[in-house]
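[1] when you get a sec, could you give me coordinates for this:
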Amino acid sequence: MRNTISLRIADFLKSYPPFHLLEQEELKSIAEEITVQYNYKGEHLFKQEDPCKPYFYLIQQGAVEIYQNENGKEITLDQCDEGDLFGLRPLFAGKHYSISAKTLEESIFYLIPIQAFKPITVNNPKVSEYLLSSLASNTHTPYYTESPSRGNLDLTSDIHELQTVHYNKKLISCSKDTTIKDLAGLMNLHSVGSVVILEDGKPTGIVTDKDIRVKVASGNWDIQMPVKEIMNSPVICYPASLTASQAHLAMMKHRISHICITEDGTPNSNALGIVAEHDLIVSQGNNPYFLMKALLRAKKTKDLKKIRRNITALLEQYIKSNIPMTHISRVMFELNDATIKKCIALSIKKMNTPPPCKFAWMSLGSQGRKEQLLLTDQDNAIVFEDQDEASYPDIHTYFMELAKNVNKRLLKIGFDYCPADMMAGNPKWCLSLSQWKEQFSDWVKSPIDDHILLCQVFFDYDISYGELNLVNALADHIFKVTSDLPIFKANLARSALLNPSPMGFFRQFLLETNGEYKDFFDLKKRALIPITDAARVLILEHQVKNINNTFERYEKLAELEPQNRELYLSASYATKVLLKFRTRQGLMHGDSGRFIDLKSLSKEEKVKLKRCFNTIGDLQDLIKLRYKLVNLI
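    Here you go, the predicted structure:
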């Protein structure tokens, strides 16, 4: 008789990595060994320093918090839900868990025995790579390298760094007695930058095009001399398992531009091929480190447009590889920010004179929150130093011309103009510091709907270029004028509740009823805006400066309001899920990812979205109570 339970398990497994890499028979054999376990909310599956269990976990239904204890404090590392793996340490001979895991709600788990799964990792390198990457992070998410601390972002951290290098197997070689002239002829004939000197198939030396330039073209060595006189020896060798990061480090350490690949990674075995620094750089065109270098070197807007295509390719690679949203948003923010900085620098260079006074370019909206992943429209503004009345017109004219130039460059790169014209090229949003303060005071003291809307846009800003003190002065002013105005905060809270729960009475998605996107789900309006607006309202109460990112705001709120810690951490996680979901949809359909055809979603995707919507409902209930808006419908 067929085991229907194991068949259902196998059917579930094939929808999630790394099981999607397995053949059907492998899935069935694993499914037959799996144990199903049910846990109540708040139960620990294992704790830090517990002995490892002989299995790891796959969540069939529910959610789990992964955390570490540091100095008596629980530091949340991640939250897992349907289809996520965790507890992988015993698979790779770990003796004790370095993390803790407890359920956030009632959950069902598949317990996958180590001994049953281990042979598959041996026979399937891709599965092994996936699990090793997960282990390296101590979480369910592959290639997860982020830390709870908010240190500087390492832009060299990338999935590509973990992959083995592609080496050139067509090795051009010669003997040590070959003349320098003949060696140069070989390099020219095969269009290569190096030749390896072999003895019985083993590398004894290497000559590069740099050696020809420095040693021969300078006249120090005669071209009829044997290459053994100018070759570099011993040869730096590595095995074929060499990774991109290892190759970079080796080249920097030894100050070389070529690495020889041999059978055992030493000069004592046969040569297999060569890795050149140029080929390594080309192969990593989407590595954020090289993208950043390219942005810094860019001379024209068309250069930035080309780089932007590679940035989008990097984003797509991150999404497909299930990189944590925290890492994605930080990397994309840095690359977007560098793009904006370069546009401003190029525009200033084009002006006849340097800026007449100190100023700051502020990015607003999603870029101001470090959440702009896809190419969306621009939202920006300029603040400049206060000026005397006589010089103000000329200075304002200068910054208006600069702003329009920058806006035009960003448009050419792919960032559309803002439909509402909330851009620095609009005279309304290119103001002196005093004018901005007066503007914010007017909005706060007269909280009509239009002013509240403007506050929602302009309260989420981040400096992209210029004088930080100007931006900090604005932040201080905003906190000052809002601190004693409970009516303004109540109106801001009321505005945050204008978009109710995304679910209808029968727990069905609320769809658009007319227009171009009739019967589509508006992810931005129904989910992202409510959760973003809620974070803005709640963090304003604590007057926290320089944290504009939505999920970071919720993480900070979890510290400031421990009584609501669980809700805020769930909101942080939900924000990441929604952002990643929108990004994935946008990349898939070549648009903003805002409107979604629900028929294209899997059951698991719908379940994950609904869990996020529950959190939004809880946040709105909290806001209603806190700001005495309980009668608001």
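
[2] CA atoms for contacts and neighbours, from now on please.
    Fine.

[3] report the contact partners of Leu280.
    Counting by C-alpha atoms under 8 Å, 6 or more residues apart in numbering, Leu280 touches 165-166, 244.

[4] before we move on, what about Phe440?
    The contact partners of Phe440, taken as C-alpha under 8 Å, 6+ apart, are 455, 478.

[5] repeat that with 7 Å
    Residues near Phe440 by C-alpha atoms under 7 Å, 6 or more residues apart in numbering: Ile478.

[6] the structure of the following sequence is requested for comparison with the preceding one:
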Amino acid sequence: MKNPIAERITDFIKNYHPFSELSYNQILQVANTCKVIYLDKNEILFKIHDEIHDSFYVVATGAIGLSITSDSDDVLIDKCDEGDVLGLRPFFAKDNYLMTAKAREETILYAIPIADFKPLALQTPAVLDFLLQSFASNTRNPYDKTHKGKLISENVIYDDHNNEIQYYQPISYSTDPITAAVNDIVQHVAQIMSNRRIGSIIVQENQLPIGIITDKDLRSKIATGLYPISVTLDQIMTTPVITVPENLSIAEAQMMMLKYNVGHLCVTKDGTNQSEITGVISEHDVVVSQANNPGVLLKKIKRAHNIVDLKLVRDKMTDLIQHSIDKNIPISHICSIIGELNNAITKRVIDFAIEKIGTPPPSKFVWLDLGSQGRKEQLLLTDQDSAIIFDDVATENHENTKHYFLHLAKIITKKLNKIGYEYCPADMMASNPFWCRSLSDWNSQIRKWIQNPGDKGILMTTIFFDYHCIYGDENLANALTETINNEIENNELFLAFLGIDALKNPPPLGFFRQFLVESDGEHKDTFDIKARALMPLIDAARILSLHMGINKNTNTSYRFAKLAEIEPQNALIYEACNEAFLELLKFRTEEGLRNNSNGRYLDLSNLSKLDKVKLKNDFQPISEIQEVIKNRFQLTYFT
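    You can find the predicted model right below:
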């Protein structure tokens, strides 16, 4: 008996990969076992850490958003539309899901049982290739060149449960491969491999790959006497050679090596054996590439025995930032990764410091990072900003307790300096008695700043409001946050002072739309991107978030995203500010990497005409957000 629902499913999915590789009857066979799933908007299909399902899914109508967890916040990394495949993890892996799949609108899905589909996939190489590529690269459709979705190399997965970062980045490999012809003599090629210290040579004909000679071939075929060393390469080469496209991720390279049980891959222009050879990937390349993988770096931090080990990791982080920017990985993701690695380094340093003192802390305490690192926006090596809150103790024990934590902080800041984190020029560090206090002392100081918002009070609060707990008892920081919120609530005077401070740097363009550059001093004729462009947005996000009670996260991008969610009437302005902030941060990071500096001062002569236009466009949201602040806090007559 005919099944009209199965026929309807067949007629739909036959037009999409990988089902288009199957016959109509094969697809119909699969469709007869499918289930139709209806999801309302925002309904979850599966969540991070959920046990894997027995099916994978095809979107029939609607859209599914795929998100990861970064800094306890959901980050959308891709959207699956009509015909897209998702949920392939149980097809290849038995561990739990690493992402959340949620309907972005009313959605209909076809659930395809893996047990029924797997035999067909294994019998059809084109189907298996599609699924392998889709799973390894995390693309909804690896064959769609226009709308591939985000590669896993562009995604960050911060797994709070395992406290690990899994990050699949493009693999580095030799882009100058040694090649030989089929009639070359094995002895000659073996000598080249020995002299060049390489483990393989691609055999080519008319610049196209037709085979490969590896160390394994020499050992198994020549050293054993199976063939004399005088034979030509065509006698012992492995053919066909496995070819892959450029910009392959580490995960994809590993999957291909596992799939074909090989130790080398030939890179060609379009990934086929009918295009020019451009490189070769070895198992060694996979190992080396993983050395800069954030997950590997995180493990190295945790296993570090001394400051030298941590400095080596911090140096590699610079390479990671450069590599990520080169691959156009979103700057927000890079910030999240580097922020977690910076936090991990500080935690390890605190462990070292406590071990060095030899006695445990005399009370509960929490170490806070302030400023850019507190906001997780410190990509380049800038100065340290930190504070300690320790629990209230009996009056007679207060001085000794404070002395312990000051001593601890001095060891910590000194070790961080050796790693490469500069001392704060203004001495805003936990090693300064002013920044190392009991909870009661901090509560008292915060009240003074807020109740008497002079220039110094505003400066101190803007720094202190951007803190992040690194080590110790977060309840101490939460108690301080509660004090801040209580003091700010309905405190129009303080918010007005904070608003005026946020307006001190207007959009940095002159009357004729020329850049406002430094007029004298060491940085004459350069553009101060921090003070003139980034800080106005950072300050705006801070005051508006404080006003709206947004205190879960101090990251500027997060603040703007939450503001857009809470105030839909201003959402377009907040979203524009978010985009501008991230692009400006990227400009600063690129400048810093280029000149081994903190990137604060841009040499405009190094920017292309297009980059200058982008930079100027990023200034428009500054004007718009400052108008919001003027109106919100009635500052029109003060500015």
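
[7] still on that earlier bit, mapped onto structure 2, which of the contacts of Leu280 of structure 1 hold?
    Counting by both residues aligned by TM-score structural alignment, their matches' C-alpha atoms under 8 Å, the members of the contacts of Leu280 of structure 1 that carry over to structure 2 are Ala244.

[8] the contacts of Leu280 of structure 1, buried ones only, as a PyMOL selection?
    Selection of buried members from these for PyMOL, criterion 16 or more other C-alpha atoms under 10 Å:
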select buried, resi 165+166+244
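
[9] may I see the contacts of Leu280 of structure 1 arranged in TSV, with distance to Lys293 of structure 1 and secondary structure as well?
    Shown next, in TSV, are the contacts of Leu280 of structure 1 (distance: C-alpha to C-alpha, whole Å; DSSP: H, G, I helix; E, B strand; the rest coil):
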residue	distance to Lys293 of structure 1	secondary structure
Val165	21	coil
His166	22	coil
Ala244	17	helix
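
[10] name the SS class of Leu45 of structure 2, please.
    Under DSSP: H, G, I helix; E, B strand; the rest coil, Leu45 of structure 2 falls in the strand class.

[11] ranges for the strands of the stretch 351-500 of structure 2?
    Ranges of strands in the stretch 351-500 of structure 2, per DSSP state E, counting those that start in this stretch, are 365-369, 386-390, 436-438, 468-472.

[12] right, and those - which one's nearest Gln133 of structure 2?
    strand 468-472 (38.3 Å; C-alpha to C-alpha).

[13] which stretch of structure 1 lines up against that closest one?
    Here strand 468-472 of structure 2 aligns to structure 1 at residues 462-466, judged by TM-score structural alignment.

[14] show me which of the contacts of Leu280 of structure 1 is closest to Leu540 of structure 1.
    Using C-alpha to C-alpha, Ala244 comes nearest to Leu540 of structure 1 of the contacts of Leu280 of structure 1, at 44.4 Å.

[15] quick one: map the closest one onto structure 2.
    In structure 2, the residue matched to Ala244 of structure 1 (TM-score structural alignment) is Ile250.

[16] sorry, back to before: of all the contacts of Leu280 of structure 1, which comes closest to Val607 of structure 1?
    Among those, Ala244 lies closest to Val607 of structure 1 (C-alpha to C-alpha), at 38.2 Å.

[17] for the closest one, list the residues it contacts.
    161-165.

[18] cool, now which of those residues survive the switch to structure 2?
    Retained contacts for the contacts of Ala244 of structure 1 in structure 2, judged by both residues aligned by TM-score structural alignment, their matches' C-alpha atoms under 7 Å, are Glu161.

[19] can I get the contacts of Ala244 of structure 1 in JSON lines with distance to Leu364 of structure 1 and secondary structure?
    Shown next, in JSON lines, are the contacts of Ala244 of structure 1 (distance: C-alpha to C-alpha, whole Å; three-state DSSP):
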{"residue": "Glu161", "distance to Leu364 of structure 1": "33", "secondary structure": "helix"}
{"residue": "Leu162", "distance to Leu364 of structure 1": "35", "secondary structure": "helix"}
{"residue": "Gln163", "distance to Leu364 of structure 1": "37", "secondary structure": "coil"}
{"residue": "Thr164", "distance to Leu364 of structure 1": "40", "secondary structure": "strand"}
{"residue": "Val165", "distance to Leu364 of structure 1": "40", "secondary structure": "coil"}
